[in-house]
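Q: Prediction below, plus the sequence it came from.
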Amino acid sequence: MAYYDEQLQLLQQQTMQKKRKESKLKELYTQHEVLSTRADELRKSKLDAQADVEHLEGRSLTAFFYAVIGKKDEKLNKEREEAYAARVKYDVIARELFAVEEDIRHNETELIQLRGCEQQYEKMLKDKADAIKAIGSQEAVKIFRTEERITYLENQMNEIKEALIAGETALSITNRILASLGSAEGWGTWDLLGGGLLTDMAKHGHLDEAQKQVEYLQVQLHRFKTELTDITIHADMQVSIDSFLCFADYFFDGLFADWAVLDKIKQSQTQVQNIKSQIESVLNRLTSMFNSVAKELEGEKAGLNDLIIRTNMKK
């Protein structure tokens, strides 16, 4: 009977995992559709911006006009900045799209391995129910229901734990971005005091690192959003989570041309701090949920032990 119960609990876990994978895939397919559309838009923007640069660098009438009025270098620099920003935005979305496609393949593979578990679970569940009816013991029914609840709570804890890990990873990336921006701000201040080429290079080196970490963060925010699928949270939290997915866009908008200016670096710090606060809010809610489920699980297990002891004593 013990082996029979273990198999039933295993199939129950697999059935819940299957439903979880299906929900994740639904969310991932939605993300993929949105990202694909956005990638097409940014690809076009990147090509258009690069074409503008090449147009000014070539033998066009526009290039001749700006050369005559003495503003060709100024106009060319602006176009190059816009082309660079467009390329970076496209690279970010391309990385996100690739990561989502990888997650889709991973979940589809795991879903194939879980095929048929629901039917097996239903059959074994019916067999167990019939066996309990034949015994006619109320204690056996209570034990059976309690074991079901324990398996459900354990699965729920695992889901929340996975979401917590994803969120904490995103949080650690925001800390790295803030550290890079803080260093860039320090070098920027020194640069204003006449630091020269070396301080300017150091400042931009930290800004490059911040840019790279923002790309990582955007991918991780999508994964955090996916892990939160089917986990019930407050409506205002859901709004915050949805805003995660636009982070890279507003972080990079209008930033490249003015990164040498300290107030732009400070503005970027504020943006990252805001997304960090949103992540922390969701993590706090998840931690509270995890502790609540853990407490209920502890109570159910204690109740199960009591049922088993009392049942054995009656025998």
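A: Perfect, thanks for sending it. Residues are numbered from 1 along each chain as shown.

Q: CA only for contacts and neighbour counts going forward, please
A: OK.

Q: what's the distance between Ser292 and Gln269?
A: Counting by CA to CA, to the nearest Å, the gap from Ser292 to Gln269 is 34 Å.

Q: now swap in Ala99 and tell me
A: Taken as CA to CA, the span from Ala99 to Gln269 is 26 Å.

Q: go on, Phe98?
A: Counting by CA to CA - Phe98 and Gln269 are separated by 27 Å.

Q: do the same with Thr37
A: Here Thr37 is placed at a distance of 29 Å from Gln269 (CA to CA).

Q: Who has more neighbours out of these two?
A: Under the neighbour definition other CA atoms under 10 Å, Thr37 and Gln269 were set side by side, and Gln269 has more, 20 against 11.

Q: In terms of helices and strands, where is the more buried one?
A: In the assignment (DSSP states H and E), Gln269 maps to helix 262-314.

Q: Give me the neighbour count for Gly188.
A: Based on other CA under 10 Å, the number of other residues close to Gly188 is 24.

Q: Tell me how many other residues crowd Glu227.
A: The number of residues packed near Glu227 is 23, by other CA under 10 Å.

Q: Am I right that it is in contact with Asn158?
A: No: if you go by CA atoms under 8 Å, Glu227 and Asn158 don't touch, sitting 10.8 Å apart.

Q: take a look at this one as well, against the first:
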Amino acid sequence: MTSYTPIDDDLRAARERARRLDRLTAQHRAVSVQIEEAGRLVADLEARLVEEEGDVSRLEKGGFAAFLSGLAGSRQDRLDRERAEAEAVRERLRGQRTRLQWLQSDLAALRGGLAELENARQEFDILLGHKERLLVGSDDPRGRELVEIARRLADTAADLREHEEARQAGIAAGHAIGQVLRCLGGARGASTWDLIGGGTIADMMEHGHLRRADEAAWHAQQALDVFARELADIGTHVTPAMPEVDTRWFADTFFDNIITDAIKHQRIARTGEAVAEMGRWVGETVEGLASRAAELAVRRDRLVARREEILAG
């Protein structure tokens, strides 16, 4: 049997470098999040300190604030308390600024480590590919398993890509439907006002919201059409249709009374419910796609791990 000792030694070293790269990448993400958090805390504490120092300054200068403080008790006691509160905020601010500096130093060190290992994953993949070709081209039984793994990996990667594309299309459709619901919500609010006597202004607002809802509904339908095509790619055939925005609302201006106002209000409510139902269907479908994509990602990772086990184990 062919000896693979030299390339196996290289693979072990390359795998360790790749794993170190993965660890540093994860740490880099974590520290970046911590820096964002610390930055927000510093900004909040700086604003808080300005307020606290302002309170102290007003009490020190006297005036109306000091007069009110005197009515509530000892002005000096209040001043001492405000100074203590300002100092407490100042201490917290110093602590968070120090923490932020530490985190930034950690991030710089991580970036240095990442720069040294920048090509570690590519180097490991190249060595894996080299050994894979050697095994596939030999009589080694591992070669046959590698061929099957490669086939399954290709299928899984394609399925995962198609599910992710469908999920993104669904998210876009959900956003478009949300815009329709917002317009209908505005129309419903104006319609409620119209019912209790909003008059011409309420009518104008209502009709404006409805025109925007009608336009948004066409955009949502376009997004749903794209979503349907992406779903067809993964074997799900649907023809989702947005509920129609009733253009008779605009003609109702000529017959404006409490009865027609109530009818318009009911139409808006029914349309809103139908649009919301479509939104729920999109949301549930997107969740299903995300779940399936997660399963495919697990399958892909297991295949990749098995391939690496064969080649570098």
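A: Noted; the coordinates are in hand. Just so it is clear, the structure is predicted and the values come from calculations on it, not from any experiment.

Q: Ile135 of structure 1 maps to what in structure 2?
A: Using TM-score structural alignment as the criterion, Ile135 of structure 1 maps onto Ser138 of structure 2.

Q: Assign that match to helix, strand or coil.
A: Put simply, Ser138 of structure 2 is coil when judged by DSSP: H, G, I helix; E, B strand; the rest coil.

Q: Please report how far it lies from Glu309 of structure 2.
A: For Ser138 of structure 2, the distance to Glu309 of structure 2 (CA to CA) stands at 18 Å.

Q: Give me the more crowded residue out of those two.
A: Set side by side, Ser138 of structure 2 and Glu309 give different neighbour counts by other CA under 10 Å, the larger being at Ser138 (14 against 10).

Q: before we move on, what SS does Gly197 of structure 2 have?
A: Going by three-state DSSP: Gly197 of structure 2 is coil.

Q: Show me what Leu111 of structure 1 aligns to in structure 2.
A: By TM-score structural alignment, Leu111 of structure 1 lines up with nothing in structure 2.

Q: how deep is Leu111 of structure 1 tucked in, by neighbour count?
A: Neighbours of Leu111 of structure 1 under the rule other CA under 10 Å: 18.

Q: isn't it right up against Lys18?
A: Yes: between Leu111 of structure 1 and Lys18 there is a contact under CA under 8 Å: 6.2 Å.

Q: can you give me the helices in the stretch 51-200 of structure 1?
A: 61-68, 72-113, 117-135, 138-192, 197-227 (DSSP state H, counting those that start in this stretch).

Q: of those helices, which approaches Leu262 of structure 1 most closely?
A: With CA to CA as the criterion, Leu262 of structure 1 lies closest to helix 138-192 of those, at 6.4 Å.

Q: once aligned to structure 2, how far is the closest one on average?
A: Following the fit onto structure 2, the mean deviation recorded for helix 138-192 of structure 1 is 1.2 Å by mean CA distance after the TM-score superposition for structure 1.

Q: Can you spell out which helices and strands pack onto that helix?
A: Where contact means 3 or more CA pairs under 8 Å, 6 or more residues apart in numbering; DSSP states H and E, helix 138-192 of structure 1 is packed against helix 2-57, helix 197-227, helix 262-314.

Q: packing partners for the longest helix out of those in structure 2?
A: Looking across structure 2 with DSSP state H, the single longest helix is helix 5-61. For helix 5-61 of structure 2, the elements it packs on are helix 64-72, helix 75-116, helix 120-136, helix 258-312, judged by 3+ CA pairs under 8 Å, 6+ apart.

Q: The first one vs helix 75-116, what angle?
A: Our comparison of helix 64-72 of structure 2 with helix 75-116, counting by axes from the mean of the first three to the mean of the last three CA atoms, to 10 degrees, yields an angle of 120 degrees.

Q: export the helices and strands packed on helix 5-61 of structure 2 to CSV and tack on distance to Arg211 of structure 2?
A: Below are the helices and strands packed on helix 5-61 of structure 2 laid out as CSV (distance: least, CA to CA, whole Å):
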stretch, distance to Arg211 of structure 2
helix 64-72, 53
helix 75-116, 50
helix 120-136, 54
helix 258-312, 12
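
Q: quick one, what contacts the spatially most central residue of structure 2?
A: By CA atoms, centre = their mean, structure 2 has its centre lying nearest to Ile171, at 10.8 Å. For Ile171 of structure 2, the contact set (CA atoms under 8 Å, 6 or more residues apart in numbering) comprises 282-283, 286.

Q: likewise Tyr121 of structure 1?
A: When the contact criterion is CA under 8 Å, 6+ apart, the partners of Tyr121 of structure 1 are 8, 11-12, 15.

Q: Now name the helix or strand holding Asp230 of structure 1.
A: Counting by DSSP H and E, there is no helix or strand that carries Asp230 of structure 1.

Q: which one in structure 2 is aligned with it?
A: In structure 2, Asp230 of structure 1 lines up with Asp233, judged by TM-score structural alignment.

Q: Spit out the contact partners of its match.
A: Here Asp233 of structure 2 is in contact with Glu162 (criterion: CA under 8 Å, 6+ apart).

Q: burial measure for the aligned partner of Lys266 of structure 1 in structure 2, as a count.
A: The alignment partner of Lys266 of structure 1 in structure 2, by TM-score structural alignment, is Ala269. Residue neighbour count, defined by other CA under 10 Å, stands at 17 for Ala269 of structure 2.

Q: what's the distance between the closest residue to Ala269 of structure 2 other than its chain neighbours and Thr156 of structure 2?
A: The shortest distance from Ala269 of structure 2 to any non-neighbouring residue, by CA to CA, 6 or more residues apart in numbering, is to Arg188 (7.0 Å). The gap separating Arg188 of structure 2 from Thr156 of structure 2 is 47 Å, by CA to CA.

Q: ok, those two, which is more surrounded?
A: Using other CA under 10 Å, the more surrounded residue of Arg188 of structure 2 and Thr156 is Arg188, with 22 against 19.

Q: Give the aligned equivalent of Arg78 of structure 2 in structure 1.
A: Mapped onto structure 1 by TM-score structural alignment, Arg78 of structure 2 lines up with nothing.
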